[in-house]
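give me coordinates for this.
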Amino acid sequence: MNVLLAEVAQATQRLADAGVPSPRFDAEELAAFVHGVGRGELHRVADADFDARYWEAVARREAREPLQHITGRAFFRYLELYVGAGVFVPRPETESVVGWAIDAVRAMDVAEPLIVDLCTGSGAIALALAQEVPRSRVHAVELDESALVWARKNVEGSRVTLHQGDARTALGELDGQVDLVISNPPYIPLTEWEYVAPEARDHDPQVALFSGEDGLDVIRGLERTAHRLLRPGGVVVVEHADTQGGQVPWIFTEDRGWADAADHPDLNNRPRFATARREVP
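From the prediction side, this is the model:
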C-alpha cells in the first residue's frame, strides 16, 4: 500500500469517529481533490508526492464542515457547480425532483417552455433544466446576496436568466405565461433546529433551511406566486421534508385554483415533493 492509500485509511477512521455519514467516500474525495487526481487514480500518486495539506482538509471535514465547502464544488445531475460559504449545497434527493420536472416539461406540447426556479440558491435546479430541456427559457430567482455570488458564477455563460428578488413578488412581467414553476425552498421547522445535521445547521444559510414553526411558511407563499405565474394547465413542483408529505399537497387546493395535487417519493421511497396543476377554466 502506498503512503496516500494508507493515509486515506487513517482518515476514514477519523471521519467515522467524528460521525461523518460517508467517511470512506469523503476521505477519498478529499485526497483526490488535494492531489489533483480522480478518486480512481489515488493509487497512482507516488509516495514522494503525498501532500500534507490532505490532513488540513481532513481536519476540516472532521469538524463537520461540508465536503463541498472544502473542495469548492458540488455535483448535481450532469453539472459541476461552484459552492461555498453562504450558499445552500444541493442534495442528491433534489435530483429526483428535477427529474420529474424535466419529464413533465418534455410531455408538454410547448416548443420553448418557460420555466421559473424560485429560491434558486446555487442555481443547480435552473441550470439542470436549461441543460436537459435544450429549448427551454429558464428564469431563476434568489433574494440572498451571499447565495447570489455563487449563483452568478454558476449561471455565467448559460441560458439561465438570474434575478435578485423576493420569490413572493418576483417576475410580475411573466404572470400567466409560465409552463413550470419549481422550487426547493426552506422547509425545516424551527422546532427541529437541534436535530439538523451539523453540516447544514452550522454551514448552510439559515434562510435556506428554516421556515416557521411548521416549516411551511415559505411554501404557503410560493403557492400564491406559482398560481400567479403559471398559465392555465401549467405545473408547480415543490420539494419538502419527508415528514411533510401529508401536508404540502393540501396547500394546493381546488378552491385556490389547483387540480391534480399529489405527493411523490424520492429514490429512497420517502415523500419528497408535491406537484399540482393550475386549473384550466
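
when you work out contacts or count neighbours from here on, use the C-alpha atoms and nothing else.
Noted.

now the helices: where do they sit in the stretch 51-200 of the chain?
Listed in chain order, the helices of the stretch 51-200 of the chain (DSSP state H, counting those that start in this stretch) span 53-62, 67-71, 93-107, 124-132, 145-155, 198-201.

quick one: closest of those to N268.
helix 93-107 (8.6 Å; C-alpha to C-alpha).

so which of the helices of the stretch 51-200 of the chain is the most surrounded?
The highest mean neighbour count among the helices of the stretch 51-200 of the chain, using mean count of other C-alpha atoms under 10 Å, belongs to helix 124-132: a mean of 23.

to compare with the earlier structure, here is another sequence to fold:
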Amino acid sequence: MTSSREHPPEGTERTRPGPVLATATAALSAAGVGSPRADAEWLATYVLGVDRSRLPLVAGFTPDELARYRRLVARRAGREPLQHLLGSAAFRYLELAVGPGVFVPRPETELLAEWGIARARGLAAPLVVDLCSGSGAIALSVAHEVPAATVYAVERSAGALEWLRRNAASRVAAGDPPVRVVAADVTDPDLLAELTGRVDVLLCNPPYVPAGTDVPPEVADHDPAEAVFAGTDGLGVIRPVVRRAAELLAPGGVVGIEHDDTHPVAVPAVFTADGRYADVTCHPDLAGRPRFSTARRVA
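Alright, predicted model coming up:
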C-alpha cells in the first residue's frame, strides 16, 4: 500500500527530499550534532508522517512542510534535543513522551533495564523498584516485558513526575500492567519503608556526572541539572541508594545502578564497603565503557 505522500495529486507543488536532506545534514554537521544525517531524516519523517524506511519513496515536501522542517532543523542546529522536537524517545520496545523537565532516556540505559528484566523473569511474582525513574523508561519496560511483576517507580522532581505519570497512563491504556508511581526522594533513609526486606530487583539510573564536567549542549541546556550532576565525585546519590537498597532488598535480591564511565572502581567499592553485598560486578556498555554495576544482597 502506498501513501498519498509518495504519489501526491497532480499539480501539487513538492520539493524533492534529497537536496533538502543534504542541506539539513550539512547544517547539523556544522553545528556539531553527532549524527547529522540520521537526525535530518528523523525530522523529515516526523514532518512528512512516514516511516524512515519509506523516506526515499516520498514525492517531496509541500511548501508548508518544508517551512516547518526548516524550523525544526534550525532548532536542532541550536542543539535542542532531537527527542524534544519529536516529542518522544524510543526505549527498548516503548515510545515514551519526553520534553522539558525530564531527562531523556539514553540507549545505553537499555542494558541496565535488560539486566534487571532478565533477573525478574526468573521469578514467579517479582517485586521490582526503579529509583530516579524520570520518564519511567526502566519501570515501564519492566512492566511491559515482565507482566507478572509488581513495579514501583520513584521520582522526586515535579517536572519529571508529570512525564512519568503521563507515560504510565499511556502504557496502561495500551494494555500493560500499571506501575505504582511514588513521589519521593531516593536519598530519604525511610524510602519505601513498607517494602523493607521484600524487593527482588532494584534498578536505578541516578544523576552521576561529577559537578563541573563538560557535557554536550543538549544536556547542559535541556536536561534537568538535578538529573545529571551529583556532587564533586558524582556519587552523591549513589551512596545513599546503595545503603537504602540493602534495606529494601530481600535476601538474595539484586541491585543494578548505572554510573559514569569514570566509576568502574568507585561504585563497586561503595557496594563492597557496605558489607551487605556479594557478587559485585561492573558491566560495560556496547562500546566497552564501564556503564553499570550490580550486586546481590547477602542473607
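
got a markdown table for the helices of the stretch 51-200 of structure 1, with distance to V178 of structure 1 too?
Formatted as a markdown table, the entries for the helices of the stretch 51-200 of structure 1 read as follows, by distance: least, C-alpha to C-alpha, whole Å:
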| stretch | distance to V178 of structure 1 |
| --- | --- |
| helix 53-62 | 41 |
| helix 67-71 | 33 |
| helix 93-107 | 11 |
| helix 124-132 | 14 |
| helix 145-155 | 20 |
| helix 198-201 | 32 |
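
which residues of structure 2 fall in strands?
All strands of structure 2, identified by DSSP state E, fall at 88-91, 94-97, 127-131, 150-155, 180-183, 199-204, 249-258, 277-284, 290-297.

and those strands: which comes nearest A225 of structure 2?
Using C-alpha to C-alpha, the strands of structure 2 put strand 150-155 closest to A225 of structure 2, at 14.6 Å.

residues contacting the counterpart of V236 of structure 1 in structure 2?
Residue correspondence to structure 2 (TM-score structural alignment): V236 of structure 1 is matched to V255. Shown in contact with V255 of structure 2 (C-alpha atoms under 8 Å, 6 or more residues apart in numbering): V201, L202, L203, A245, T294, A295, R296, R297.

residues in contact with the aligned partner of the fourth one in structure 1?
To tie it back to what came earlier, the one meant is A245 of structure 2. By TM-score structural alignment, A245 of structure 2 lines up with A226 in structure 1. A226 of structure 1 makes contacts with V181, V236, as judged by C-alpha under 8 Å, 6+ apart.

centroid residue for structure 1?
Ranked by distance to the mean C-alpha position of structure 1 (C-alpha atoms, centre = their mean), the top residue is P90 at 3.1 Å.

was I right to think that one contacts R77?
No - with contact defined as C-alpha atoms under 8 Å, P90 of structure 1 does not count as touching R77 (10.2 Å).

what is in contact with the two at once?
By C-alpha under 8 Å, 6+ apart, no residue touches both P90 of structure 1 and R77.

just give the number of residues close to the corresponding residue of structure 1 for D233 of structure 2.
Counting by TM-score structural alignment, D233 of structure 2 corresponds to D214 in structure 1. Neighbour count of D214 of structure 1, defined by other C-alpha atoms under 10 Å: 14.

D214 of structure 1 contacts L190, doesn't it?
Yes - here D214 of structure 1 reaches L190: they are 7.2 Å apart, a contact under C-alpha under 8 Å.

name all residues that make contact with the equivalent of L43 of structure 2 over in structure 1.
When structure 1 is aligned by TM-score structural alignment, L43 of structure 2 is paired with L30. When contacts are counted by C-alpha under 8 Å, 6+ apart, L30 of structure 1 is found next to Y54, A57, V58, L67, T71.

repeat that for D130 of structure 2.
Contacts of D130 of structure 2 by C-alpha under 8 Å, 6+ apart are I138, A139, V151, Y152, A153, V154, L202, L203, C204.

which residue lines up with the second one in structure 1?
In the superposition onto structure 1, A139 of structure 2 corresponds to A126 when matched by TM-score structural alignment.

trace R64 of structure 1 over to structure 2, please.
Using TM-score structural alignment, R64 of structure 1 sits opposite R79 in structure 2.

burial count for that match?
R79 of structure 2: 19 neighbours (other C-alpha under 10 Å).

same question, F50 of structure 1
Residues near F50 of structure 1, counting by other C-alpha under 10 Å, number 17.

just to revisit the earlier point, show me the contacts for the residue nearest to the centre of structure 1.
A74, F76, S122, A124.

any idea what it aligns with in structure 2?
Per TM-score structural alignment, P90 of structure 1 is aligned with P105.

I'd like the distance between V160 of structure 1 and S96 of structure 1.
Distance, V160 of structure 1 to S96 of structure 1, using C-alpha to C-alpha, to the nearest Å: 20 Å.

can I get the strands of structure 2 in a markdown table including distance to P17 of structure 2?
What follows is the strands of structure 2, written out as a markdown table (distance: least, C-alpha to C-alpha, whole Å):
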| stretch | distance to P17 of structure 2 |
| --- | --- |
| strand 88-91 | 23 |
| strand 94-97 | 26 |
| strand 127-131 | 42 |
| strand 150-155 | 42 |
| strand 180-183 | 43 |
| strand 199-204 | 42 |
| strand 249-258 | 40 |
| strand 277-284 | 39 |
| strand 290-297 | 38 |
